[in-house]
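K.L.:
pasted the sequence and its predicted model underneath.
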Amino acid sequence: MLKIGITGGIGAGKTIVCQMFQVLGIPVYDSDARAKWVMQHDATLKDNLTAAFGPDAYTLAGDLNRPYISGLVFNNPERLAQLNALVHPRVRIDFEQWAAAQTSAPYVLKEAALMYESQAWKQMDQIITVFAPLEVRMKRLLHRDAHRTEADIRAIISKQLDEEEKLARADHIIYNDDQQLIIPQVVALHQQFLSA
C-alpha cells in the first residue's frame, strides 16, 4: 500500500488538506494525536519515559503528566531531543500497525508537522508539503490561536525545518496561499495516487 506523508509549517493548512483527502475516503494518521495516545497507552514507552524523566512523568492515576513533561523540555533542547528519541520510534511502530489495518484503502496519509525532524519521512513512499507564505500563516495563526502572540508563533516556527528545505524535499506541493484553489490540487494528487 502506498504511504503518503503530508507536512508543512504551522498554519500552512495541513489539517484542511487532510480533511479533503478524508472526504475522498482516504484514511489519515494524525501523528500529533497518535503520539499523545501512544504516550498514554504504550507500556514500553511509559516505562521509558518514567525512567528518563522520573516518577512524576505520570500521575498516580497513570495519566501522562503533560505540564511536568512540558516544563522539563520547554527551552531545553537536550531534554526535548531525549523525549523525541523515546516517542518518535514508538509512533513509527504505531503507524505501521495502523497502516497495515487499512486493508480497504488504496493508499494512506500520515500527517506530521515534524515529518523530517522525526525521521518519519523514511516510512513514506512520497511526501506532500502544504505551503503558505509566512505572512499568510502568521495572519491565520493569530486569528486561530488567540492565546498565542506573534513571538510565540515565531518561536514554534523556528523549531521547525525551514520551509525552503521542506519544499526542496517534497515530491508534491499543495499551495494554500489564498491565491490558488486547494480542492483541484488535492483531487489531482488523489487521481495520481490511485493510478500509481
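P.N.:
Thanks, I have the structure now.

K.L.:
only C-alpha atoms for contact and neighbour calcs from this point on.
P.N.:
OK.

K.L.:
now do the contacts for Leu2.
P.N.:
Going by C-alpha atoms under 8 Å, 6 or more residues apart in numbering, Leu2 touches 106-108, 124-125, 193.

K.L.:
got a ChimeraX select line for the buried ones in the residues you listed?
P.N.:
Burial among the contacts of Leu2 is assessed by 16 or more other C-alpha atoms under 10 Å; the matching ChimeraX selection reads:
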select :106,107,108,124,193
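
K.L.:
and the contacts of Leu2 as JSON lines, adding distance to Ala57?
P.N.:
Formatted as JSON lines, these follow (distance: C-alpha to C-alpha, whole Å):
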{"residue": "Pro106", "distance to Ala57": "39"}
{"residue": "Tyr107", "distance to Ala57": "36"}
{"residue": "Val108", "distance to Ala57": "33"}
{"residue": "Met124", "distance to Ala57": "31"}
{"residue": "Asp125", "distance to Ala57": "35"}
{"residue": "Phe193", "distance to Ala57": "42"}
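
K.L.:
gap between stretch 102-109 and the chain center?
P.N.:
18 Å (C-alpha atoms, centre = their mean, to the nearest Å).

K.L.:
what about it, start to end distance?
P.N.:
End-to-end span of stretch 102-109 (C-alpha to C-alpha, to the nearest Å): 11 Å.

K.L.:
swap in stretch 99-112?
P.N.:
In stretch 99-112, first residue to last residue: 15 Å (C-alpha to C-alpha).

K.L.:
same question, stretch 100-117
P.N.:
24 Å.

K.L.:
let me know the secondary structure of His190.
P.N.:
Three-state assignment for His190 (DSSP: H, G, I helix; E, B strand; the rest coil): helix.

K.L.:
the closest residue to it other than its chain neighbours: neighbour count?
P.N.:
Using C-alpha to C-alpha, 6 or more residues apart in numbering and skipping the chain neighbours, the partner closest in space to His190 is Phe21 (7.6 Å). Look at Phe21: counted by other C-alpha atoms under 10 Å, it has 20 neighbours.

K.L.:
alright, now check it against this:
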Amino acid sequence: MIVALTGGIGSGKTTIAKMFANLGVPVYNSDQWAKKLMGSSKKLKTAITQLLGENAYSNKELNKKYISQAVFNNKILLQKLNEIVHPPVREHFSTWASGQNASYVIQEAAIIFENNGYEFYDKIILVTAPIKLRIERVVARDGASEEEVLARMNNQWSDKKKMALSDFVIENIDLTTTQIEVENLHNVLLNLSAQS
C-alpha cells in the first residue's frame, strides 16, 4: 500500500515521518531525494540550468539558495521547476517502493495536491498545525523571515482545501499526543493493507 504523508511548510511532516520510521515503516523523503537527483542526474542538471541559468549550480553543486530565491515569488518558474523534477522523483520512488518488504510504505512529500499527484496514492495523511506555530517553527529551523515563510505558504494549498482530499489528518501541536496518534494510525494502516 502506498501512503502519502503531506502537509504545509512547518507542519512537522519530517518529525512524523521519523515516528513512522521508528515503527519500522519504510519512509521515502521526496525533498531529500529530489535534491540528490537534481545534483546527480545530467538530464536534470541540463534542464534546470536551461530554466534558471548557470547560477543554479555552483562548482557543480546544486545552488539551493539561488534556486529557492528564484522560484519562491515566481509561481510560473516554480511550476516549471516542479514539472522538471517531479517525474524523475516519482519514477525513483516507484522503483524504491517495489523493493520494500512491508505492509505499506510512506512517501513524505510537500506538494502532492498542487501538482495533481494525489491520485497516485492509496491513502493520504495530512499533517496540520496552527499557522502561527508553523511560522515559528520555520523561522527557528531555516532562519527565514516571517515574510519569506508566508511567501512559501502562499505557494501551497490551504489545509482546509487539502483536508477534503485526505484520508487521515494529524494535528501536530503536542508531540506526546502526536506520537499516540501516529501509533494508532499505524495500526489502522496495517489492518487496511491486510484487507487489500
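P.N.:
Structure received. Because the structure is predicted, anything quoted here is derived from the model rather than measured.

K.L.:
ok so, going back, I'd assumed Val186 was in contact with the residue nearest to His190 of the first structure.
P.N.:
Yes: using C-alpha atoms under 8 Å as the test, Phe21 of the first structure is close enough to Val186 to be in contact (7.1 Å).

K.L.:
state the distance from the equivalent of Ala99 of the first structure over in the second structure to Arg141 of the second structure.
P.N.:
In the second structure, the residue paired with Ala99 of the first structure is Ala97, using TM-score structural alignment. Distance, Ala97 of the second structure to Arg141 of the second structure, using C-alpha to C-alpha: 29 Å.

K.L.:
more neighbours: these two, which one.
P.N.:
With neighbours defined as other C-alpha under 10 Å, Ala97 of the second structure and Arg141 compare such that Ala97 has more, 20 against 10.

K.L.:
show me what contacts that one?
P.N.:
Ala97 of the second structure is in contact with Val105, counting by C-alpha under 8 Å, 6+ apart.

K.L.:
so which strand or helix has it?
P.N.:
Assigned by DSSP states H and E, Ala97 of the second structure belongs to helix 75-98.

K.L.:
quick one: buried residues of that helix?
P.N.:
Within helix 75-98 of the second structure, the residues that qualify as buried are 78, 81, 84-86, 88-90, 92-93, 97, counting by 16+ other C-alpha under 10 Å.

K.L.:
the first structure: matching residues for whichever helix or strand comes after that helix?
P.N.:
Where DSSP H and E defines the elements, the next helix or strand beyond helix 75-98 of the second structure is strand 105-108. Using TM-score structural alignment, strand 105-108 of the second structure lines up with residues 108-111 of the first structure.

K.L.:
quick one: the helices in the first structure?
P.N.:
Using DSSP state H, the helices of the first structure run over 14-23, 31-41, 43-53, 66-73, 77-101, 134-144, 150-158, 163-169, 182-194.

K.L.:
now those helices as TSV including distance to Thr7 of the first structure?
P.N.:
Converted to TSV, these look like this (distance: least, C-alpha to C-alpha, whole Å):
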stretch	distance to Thr7 of the first structure
helix 14-23	7
helix 31-41	10
helix 43-53	25
helix 66-73	23
helix 77-101	15
helix 134-144	14
helix 150-158	13
helix 163-169	8
helix 182-194	14
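
K.L.:
quick one: which of those is nearest Leu114 of the first structure?
P.N.:
With C-alpha to C-alpha as the criterion, Leu114 of the first structure lies closest to helix 31-41 of these, at 9.0 Å.

K.L.:
that closest one to helix 77-101, inter-axis angle?
P.N.:
Here the directions of helix 31-41 of the first structure and helix 77-101 differ by 100 degrees (axes from the mean of the first three to the mean of the last three C-alpha atoms, to 10 degrees).

K.L.:
mean distance between helix 31-41 of the first structure and the second structure after superposition?
P.N.:
For helix 31-41 of the first structure, the mean deviation from the second structure after alignment is 0.9 Å (mean C-alpha distance after the TM-score superposition for the first structure).

K.L.:
could you name the helices and strands sitting against that helix?
P.N.:
Helix 31-41 of the first structure is packed against helix 43-53, helix 77-101, with contacts defined by 3 or more C-alpha pairs under 8 Å, 6 or more residues apart in numbering; DSSP states H and E.

K.L.:
in TSV, list those helices along with distance to Thr15 of the first structure.
P.N.:
Converted to TSV, these look like this (distance: least, C-alpha to C-alpha, whole Å):
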stretch	distance to Thr15 of the first structure
helix 43-53	27
helix 77-101	18
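
K.L.:
on that earlier part again, tell me the one of the contacts of Leu2 of the first structure nearest His41 of the first structure?
P.N.:
Val108 (23.1 Å).

K.L.:
residues near the closest residue to Ile67 of the second structure other than its chain neighbours, how many?
P.N.:
The shortest distance from Ile67 of the second structure to any non-neighbouring residue, by C-alpha to C-alpha, 6+ apart, is to Ala56 (6.0 Å). Residues within reach of Ala56 of the second structure, counting by other C-alpha under 10 Å, total 21.

K.L.:
centroid residue for the first structure?
P.N.:
Centrality entry for the first structure: nearest residue to the mean C-alpha point is Ala112, 1.9 Å, by C-alpha atoms, centre = their mean.
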